[in-house]
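K.L.:
Pasted the sequence and its predicted model underneath.
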Amino acid sequence: MNQELIDLAVERGRLIERISSQRQRLGQELQPIGEALQGADRVLASVRKGCGYVQEHPEVVAVGVALLIVVQPRRVWRWSKRGFVAWRTWRMVRSQIADLGLLTPRR
């Protein structure tokens, strides 16, 4: 019986060592993904900060849009149509993803 406990302790030690090496290897293999996600987090933080600025200062956006309309209305109209199509497409895709249960619906 005492030998069984020793064998179990030895096996436990081996398993703990194997788990430790697997964790270390996994950390090394996932490092590039972590770096990419940090970059994505920085971009997302910048976008949120920009959205916050726009919400706090809508007059700046209005002046910018008015200036664009005065300067080149044709180009503004073309990009407005593209933006509208992109927005509608995003809403449709988001709705489909929500229907699959991968995202909570937001309306």
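P.N.:
Received the coordinates, thanks.

K.L.:
From here on, just use CA atoms for contacts and neighbour counts.
P.N.:
Fine.

K.L.:
Break down the protein into its helices, ranges please.
P.N.:
2-56, 58-71, 73-99 (DSSP state H).

K.L.:
Show the contacting residues for the spatially most central residue of the chain.
P.N.:
Of all residues in the chain, the one closest to the mean position by Cα atoms, centre = their mean is A40, 6.2 Å from it. By Cα atoms under 8 Å, 6 or more residues apart in numbering, no residues touch A40.

K.L.:
try it against this one:
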Amino acid sequence: MNRKRTRLAERRSLLIAQAAAQRTALATNMAPWRARLALADRGIAAVRYVRSHPALMVGAALLVAALRPRRAGTWLQRGLLAWQIGRRLRSR
């Protein structure tokens, strides 16, 4: 029984050392991606904020329509297209 516990303790310490080495390697490999991932996180947070406040989207659309009526139609069409593409991609 004591021999089994000794082997388990050795195996555990080996696994802990391997996990530490893997964490270090992962941190090194992910360093170049940190800025890009942070930007993606901010984008996701912005989308979630806008989703939780739909009145902001309506207000922005009305403001754009009031300031530039000619271009508003073009931008609204592009926005609708982007929204539809986003819904289709999300549903897959």
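P.N.:
Sure thing, it's come through. Here the structure is a predicted model, which is why all the values come from computation and not from measurement.

K.L.:
Overlay the chains and give the TM-score.
P.N.:
For this chain pair, the superposition-based TM-score is 0.60 by TM-score structural alignment, normalised by the length of the second structure; 86 aligned residues with a Cα RMSD of 3.2 Å.

K.L.:
ok, and the closest non-adjacent residue to V64 of the second structure?
P.N.:
A72 (6.0 Å; Cα to Cα, 6 or more residues apart in numbering).

K.L.:
That neighbour matches what in the first structure?
P.N.:
Under the alignment (TM-score structural alignment), A72 of the second structure pairs with V76 in the first structure.

K.L.:
doesn't V70 make contact with its match?
P.N.:
No. Counting by Cα atoms under 8 Å, V76 of the first structure does not reach V70; the two are 9.5 Å apart.

K.L.:
Look at these two and report which has more neighbours.
P.N.:
A direct count of neighbours by other Cα atoms under 10 Å for V76 of the first structure and V70 places V76 higher, at 15 against 11.

K.L.:
From Q22 of the first structure, how far off is R42 of the first structure?
P.N.:
To Q22 of the first structure, R42 of the first structure is 29 Å away according to Cα to Cα, to the nearest Å.

K.L.:
Sorry, slip of the keys, the one I care about is N2 of the first structure.
P.N.:
30 Å.

K.L.:
Count residues in the vicinity of M92 of the first structure, would you?
P.N.:
12.

K.L.:
quick one: the counterpart of it in the second structure and T74 of the second structure, what's the gap?
P.N.:
In the second structure, the residue equivalent to M92 of the first structure is R88, according to TM-score structural alignment. Separation of R88 of the second structure from T74 of the second structure (Cα to Cα) stands at 21 Å.

K.L.:
now swap in L56 of the second structure and tell me
P.N.:
20 Å.

K.L.:
Likewise for N2 of the second structure?
P.N.:
From N2 of the second structure to T74 of the second structure the distance is 77 Å (Cα to Cα).
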